[in-house]
Structure formats: structure tokens, C-alpha cells
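In: Sequence and predicted structure below; questions after.
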Amino acid sequence: MTSDVWLPIPAGEIDGLPDPAGSGLNYRFWDGGPDFPADPADCVFYAVPYMKGMEVAVRPLSAMTSVRVVQTLSAGIDHVEPGVGSLPPGVRLCNAQGVHEASTAELTLALILASLRGFPGFVHGQDKEEWRAGFYPALADKSVLIVGYGSIGAAIEDRLVPFECARVARVARSARASERGEVHALTDLPALLPQADVVILSTPLTESTKGLVNAGFLAEMKDGALLVNVARGPVVDTEALLAELGSGRLTAALDVTDPEPLPPGHPLWHAPGVLISPHVGGSTSAFMPRAKRLLAGQVTRFAAGDPVRNVVLTTE
């Protein structure tokens, strides 16, 4: 039996990986293609192909009887979790904390500013050679609520600081203190939502957050508020959101949707007051260098017998 490491990036393109001769590791390149690079039973470290969907992510898992680490290149692990039950005990599932924070926070601010300042209308105006002057909402003096205050939520708040927001409130699964102040529990949302001009979703997709933003959640939001989703599409009930957008009471900026990709003809494409980007929160020039550093560091720790980082769960 060999000790294979499956990587979605060719090993020759990743600086800092342990030398196969000294580590006993064999590097196999698999980016989600139809054929596996080797016997999955020989894989001890599986780095999941990036943005290839759940079917690809879980396809080899049931045959990976020797795997010890499953490493995603995404912040979320929802695309891998359906296959976790087939893994042997003691497998560490790790996410890509440190890879996506900057890019996702950048896009979040871009979506907020573009939505508030009317950029979609400016683009349409340019197409029609129309000068659409006027007064538009500013981010300055607005109250912002971040739902999902992990590393990405914190990175978003870091970038909000220069914009002179009136208030930033934070919500996570459970209450705690942070460097920037109090983090509220999800149960505090009914009291916080009516105060927020901008509600940002950056929470992982879990059983407790699936459909979190339902008709009741949206009804608690103040008139004219902006909903920004950089989390996962199923965190939001699409039909409930369409109803609010159709009434003109709320606006939305969505990097993720449910369904996704959003199919042609779906009513969300042309709903009033919505700006849609095609799930590009982490897909920037910053991704590949950071992903390579993460993989090199994790494989090096694994080869040395040191604890790997970013462990989200360990199978039992």
C-alpha cells in the first residue's frame, strides 16, 4: 500500500510540499475528472477539487478507507458533509480558513456600494446614453448587521471601518465577545433586524441556517433595507425573497442563489432591486497563491505528524 496525497493542483506547481523521497508521500493530481488518478483506498490526504460541486467532492470518499485528512479549498464544507458518514473514524475535515476572507470581504463591500449607490442603473443608463443624476443612499451613517461572524464576517467588518457606519452588529451561532465588541446569538435576530439598513449573510450552510432567511426573517427587516448574501444560496428562501423584492420593500445583492447556477428564465434574474454576481466571492487572483500555501502547509504538518489546522470536525 502507498501513501497518496490527492491534490487539485499539480504538485509541481505548489512550492513547499514535502519531498516524496523523504516523506514517503506520492502526489496524485485530480481536479474532479471522470477517472481517479489512483486507487482511492491508498489516499491518506484528500484535497477536494475547488468549485466542482457536491457530486465530485464526495465521489471518492466511500472508497477512501485509509484517508486521514480531507481538506477543502472553500470556506464552507457543506458540499463534503453528505459523504462524511462513509469515512473511517478519526478523519479530520479541514476548511480553507485564511484563503477567502480578503476576496469575499472585498466583494461584499463592492456589492453593498454598487447596490446603494445605484451602479446597476448607471450601467443601464450608459447603455442607453442616459445621464441618471440624482441623490443615492450612502453607506456612511448606515446601521449594518453581519449574520455569521466567523473569519469572513470579521474581515467584512474590518473593511467597513473606514466607511463611517453608524453601527455594526454581529451575530453568530452563539453569543461571545470579539475584539470589536459583542457578538449576539442567532436568537437575538428579531431584536436586531429592525434596526439594520444593511444585512450581510456570511454564515456557513448548516441544518440550523438552511432557510434561516425566510418570510418571517425578511418581514423583520426595515423598509428599504438591503440584504447581501455572500454565504450560500439555501440560507435564503428564494420565494420569500422574491415576494419582498416584488413589493419593492427590500433590495438585495446576491453572490449566491438557490438554485445555483441560476437558470435562464428564473424570476430572480429580473426581480426589481436585485444585483446578482455569479458566486465569485473567492474567485480572484488572490485565491491560487493562498490555496497553494494552505496545501503546502497542511501536507507538511501531516507528513511531520503535527496537528493540521482549520479542523472543522473529526469523524467518529
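Out: In hand now; what should we look at?

In: rest of the way, CA atoms for contacts and neighbours
Out: Fine.

In: Then Leu227 would be within a helix, right?
Out: No. Looking at Leu227 with DSSP: H, G, I helix; E, B strand; the rest coil, it is strand, so not inside a helix.

In: Next SSE downstream of the helix or strand harbouring Met288?
Out: Using DSSP states H and E, Met288 sits within helix 287-304. Sequence order places strand 311-314 as the next helix or strand after helix 287-304, per DSSP H and E.

In: Show me what that following strand is packed against.
Out: strand 92-94 (3 or more Cα pairs under 8 Å, 6 or more residues apart in numbering; DSSP states H and E).

In: who's in contact with the strand it packs on?
Out: Strand 92-94 is contacted by residues Arg68, Val69, Val70, Gln71, Thr72, Arg309, Asn310, Val311, Val312, Leu313, Thr314, Thr315 when judged by Cα atoms under 8 Å, 6 or more residues apart in numbering.

In: hold the first one in mind and look at this next one:
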Amino acid sequence: MSRPLAALAMRPAVAPVLFDAGARRRLNGLVDLGPDPDLVLDEFDSPRARSVLAGVEVLVTGWGCPLLDEALLHHAPRLRAVVHTAGTVKNHVTEACWRRGLQITSAAGANAVPVAEYTLAAILFSNKQVLATRDGYRRTRERATDWHVRLAGAGNYRRRIGIVGASRIGRRVVELLRPFDLEVLLSDPFLDPDEASRLGARLVPLPELFGSSDVVSVHAPWLRSTEGLVSRSLLGSMPDGATLINTARGALVDQPALERELVSGRLNAVLDVTTPDLLPSGSPLYDLPNVLLTPHIAGSMGGELHRMADFALDELERWTRGVPFVDPVHPDAWDRTA
């Protein structure tokens, strides 16, 4: 049986990082990449790109994929499916794709794994007061016998964790927290109390979650309706010494309000995302002792990229066999999907 004609559409530097030698062999066995199997499209307007698109049945997309709009679909009349090797497809999939009836899948579930792992580590370290203890140890250079007294408020026994958003990542974080002696609160407008209970959490309104949690972790999607969701009043209601974790998007948080709380020292934060994505060089968040700031690394990095590639190849294999995707992207969930 002939293999369907496919093309890679992403930044050219991304493809060899995603697909190691073994994954590339598997990809070549599933689809026909045409006369130039090393070609990676990062634009759809050149004569060369349009020549390839004319016969393509499936696009394997990644970071940097150009927009899949009406113009693209006009030049790709045989295109039937899009297999995305990363998380969100909102940067390249358009309404035109749904009108064409394209089958679309993404590796968002695979990318959720490292984000949830990062969050779990951040929660446990935050309650353990690792940053403050590190700084105190650096100053004193003492292996004091009374650290357990100095850290009387630290630890992960019977602490309360608030999860904002029952997204893929939010749900996985709740699952990872199950073995620990923690109470988990969850807030999500699309969830009912019974489902929250089945996940291992108690459904509460946002004000209760922020007002009573030792650590709050944000996992809601970035939508117009969620911008500024973590407001000044919610931040102001957090208990003294509480920690905010954000691995979602910076736009979900009122950043000036958060910055004021952090500069005052009242709250702590673990921030993998900010607004803007790259803070000005003079931002105090770089140097505050109560802030752990990382450059959007919670998602798949290094070898973790291969998890996403393997998932995408699994989906591609299902499609070539006429089997439905395990994790399709549905247009009816578009308005609440990250």
C-alpha cells in the first residue's frame, strides 16, 4: 500500500531536534516525504513550497509553522490532516481548517507531563521554604541544629494547595499530588463538584481558593476572558508567606499587582512565564530572593521533546491506518482551549 504524501512545516532548526534518527526512520516508514525528505517548510508562498503542498495529504507541524489559512488550503487541495508535534495549535490552525473538515491532533497531552512535573517540584520546594533556607544557609554558613525551629512554618504536611484550572496540566498536577499529605482545592467554571472529587480535589470559588491556600498554581488557558484572571484583589487575599506558581501564561496575572506583593516580601512566586515574556533588564523580579524566575522552561525541553515526537508519530500511524486520533483537537472546544 502506498504511503500518504506528507510534509514537515515548522522552523527548520526544530525538526532535527524533535526527530532523532530512530524517530526519523519511523516517520519515513509511515509517510512519503517526497523527492526531498529533508525539506522543512517555514513558509508556504514560494514556488517550491506550493509545488510540495499541491500533493500533500498530511502536514506534520511544529513550532514556527506558518498560518494554515484559506490561501494555504487553496494550494493544498488534497490536505486531510494536521499532526502537531507540540502543544497549542492556535498559532497556525484557523477557521478555514474546520471548514475544510481537516482532522487535527496535537501533542499537548505529552507536553503537559513536564509542566506538571515542574509544578509538583515547585509546590514541594515552596512549602519547604527552599529559597529562604538556601539564602539563610549562605549567610550563616552554619549547619545549625535548630533549623527545624527556624523553619517552624515549613513543610508539606497538611498544607493546602490551590489549582486554578482543570486543564490537562491542572488535572495532571492534581494526580501527581495524590500521594502527599496535602489538601487540594480546585477552581474551574466548567467542572462540577463530583468530577473534582473524582480527580482528588475539592471544588471551590476562586476567592476561597486564593484566600486559604498556602500555594496557588495557575493552569487556566489564555483566552480573552481569562486575561487578568489572577487579579489584585485575589493576590491581596492570599495569606502572608503564600506562593503563587505560574506556568500557564503571564497575561493571566495582574503583573503590576503581583510585583508589588513580591517587592514587599509578603508573597513568594515561582514564575516560568511573565508579561512581557522577556522582562525588562531592570525588573526587580530577576533579583528578588522570594522569586524563582525561569525562562519558560516548564514545557518540553531537551530529551522531553522526543516524548512529543513519539506521540505525534503514534497519532500519524493511527491516521495512516484509518484509526481515529487518540487526542483530536475539536472545534467545539476552541473557545476554551489554550
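Out: Received the coordinates, thanks. This one's a predicted model, so the numbers in the text were calculated from it and none came from an experiment.

In: Superposed, how do the two chains score by TM?
Out: For these two chains in superposition, a TM-score of 0.79 is obtained (TM-score structural alignment, normalised by the length of structure 1); 303 aligned residues with a Cα RMSD of 3.4 Å.

In: quick revisit: which part of structure 2 lines up with the helix holding Met288 of structure 1?
Out: Using TM-score structural alignment, helix 287-304 of structure 1 lines up with residues 304-321 of structure 2.

In: Now do that stretch: everything it contacts.
Out: With Cα under 8 Å, 6+ apart as the criterion, stretch 304-321 of structure 2 contacts 3-4, 17-20, 23, 26-27, 30, 83-86, 105-107, 110-111, 114, 300, 324-326.

In: From Leu139 of structure 1, how far out is whatever residue of structure 1 lines up with Pro179 of structure 2?
Out: When structure 1 is aligned by TM-score structural alignment, Pro179 of structure 2 is paired with Pro162. For Pro162 of structure 1, the distance to Leu139 of structure 1 equals 10 Å [Cα to Cα, to the nearest Å].

In: same question, Gly248 of structure 1
Out: Taking Cα to Cα, one finds Gly248 of structure 1 at 20 Å from Leu139 of structure 1.

In: quick one, which of the two is more surrounded?
Out: Set Gly248 of structure 1 next to Leu139 and count neighbours by other Cα atoms under 10 Å: Leu139 wins out with 20 against 14.

In: helix, strand or coil for that one?
Out: coil.

In: so what corresponds to it in structure 2?
Out: Using TM-score structural alignment, the equivalent of Leu139 of structure 1 in structure 2 is Asn156.

In: Skipping adjacent residues, who's closest to that match in space?
Out: Asn127 (5.8 Å; Cα to Cα, 6 or more residues apart in numbering).

In: How about Ala169 of structure 1?
Out: Leu145 (4.7 Å).

In: So what's the residue count around Thr140 of structure 2?
Out: Thr140 of structure 2: 9 neighbours (other Cα under 10 Å).

In: how far away is it from Gly200 of structure 2?
Out: Distance from Thr140 of structure 2 to Gly200 of structure 2, by Cα to Cα: 41 Å.

In: How about Ala242 of structure 2?
Out: On the measure of Cα to Cα, Ala242 of structure 2 and Gly200 of structure 2 end up 22 Å apart.

In: biggest helix in structure 2 by residues?
Out: helix 108-127 (DSSP state H).

In: list the buried ones in the one helix or strand Ser51 of structure 2 maps to?
Out: Element membership for Ser51 of structure 2, per DSSP H and E: helix 47-53. For helix 47-53 of structure 2, a neighbour-count test (16 or more other Cα atoms under 10 Å) marks Ala49, Arg50, Val52, Leu53 as buried.

In: repeat for stretch 43-55 of structure 1
Out: Applying 16+ other Cα under 10 Å to stretch 43-55 of structure 1 flags Cys43, Val44, Phe45, Tyr46, Ala47, Val48, Pro49, Tyr50, Met51, Met54 as buried.

In: so where do the helices sit in the stretch 101-250 of structure 1?
Out: 101-116, 119-127, 151-160, 189-192, 215-220, 238-247 (DSSP state H, counting those that start in this stretch).

In: Dump those helices to CSV, plus mean neighbour count and distance to Trp30 of structure 1.
Out: Below are the helices of the stretch 101-250 of structure 1 laid out as CSV (neighbours: other Cα atoms under 10 Å; distance: least, Cα to Cα, whole Å):
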stretch, mean neighbour count, distance to Trp30 of structure 1
helix 101-116, 20, 25
helix 119-127, 13, 39
helix 151-160, 19, 28
helix 189-192, 15, 42
helix 215-220, 17, 41
helix 238-247, 17, 34
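
In: Among the buried residues of stretch 43-55 of structure 1, which pair sits farthest apart?
Out: Maximum pairwise distance among the buried residues of stretch 43-55 of structure 1 (Cα to Cα): 21.7 Å, between Val44 and Met51.

In: circling back to that earlier point, contacting residues around the match of Leu139 of structure 1?
Out: Leu124, Asn127, Lys128, Phe180, Asp181, Leu182.

In: how close does it sit to Phe180 of structure 2?
Out: Distance from Asn156 of structure 2 to Phe180 of structure 2, by Cα to Cα: 8 Å.

In: likewise Glu57 of structure 2?
Out: 47 Å.

In: again with Ala242 of structure 2
Out: Distance from Ala242 of structure 2 to Phe180 of structure 2, by Cα to Cα: 19 Å.

In: Who has more neighbours out of the two?
Out: Between Ala242 of structure 2 and Phe180, Ala242 has the larger neighbour count (other Cα under 10 Å), namely 20 against 12.

In: quick one, what contacts the aligned partner of that one in structure 1?
Out: The alignment partner of Ala242 of structure 2 in structure 1, by TM-score structural alignment, is Ala225. Residues near Ala225 of structure 1 by Cα under 8 Å, 6+ apart: Ala196, Asp197, Val198, Val199, Arg249, Leu250, Thr251.
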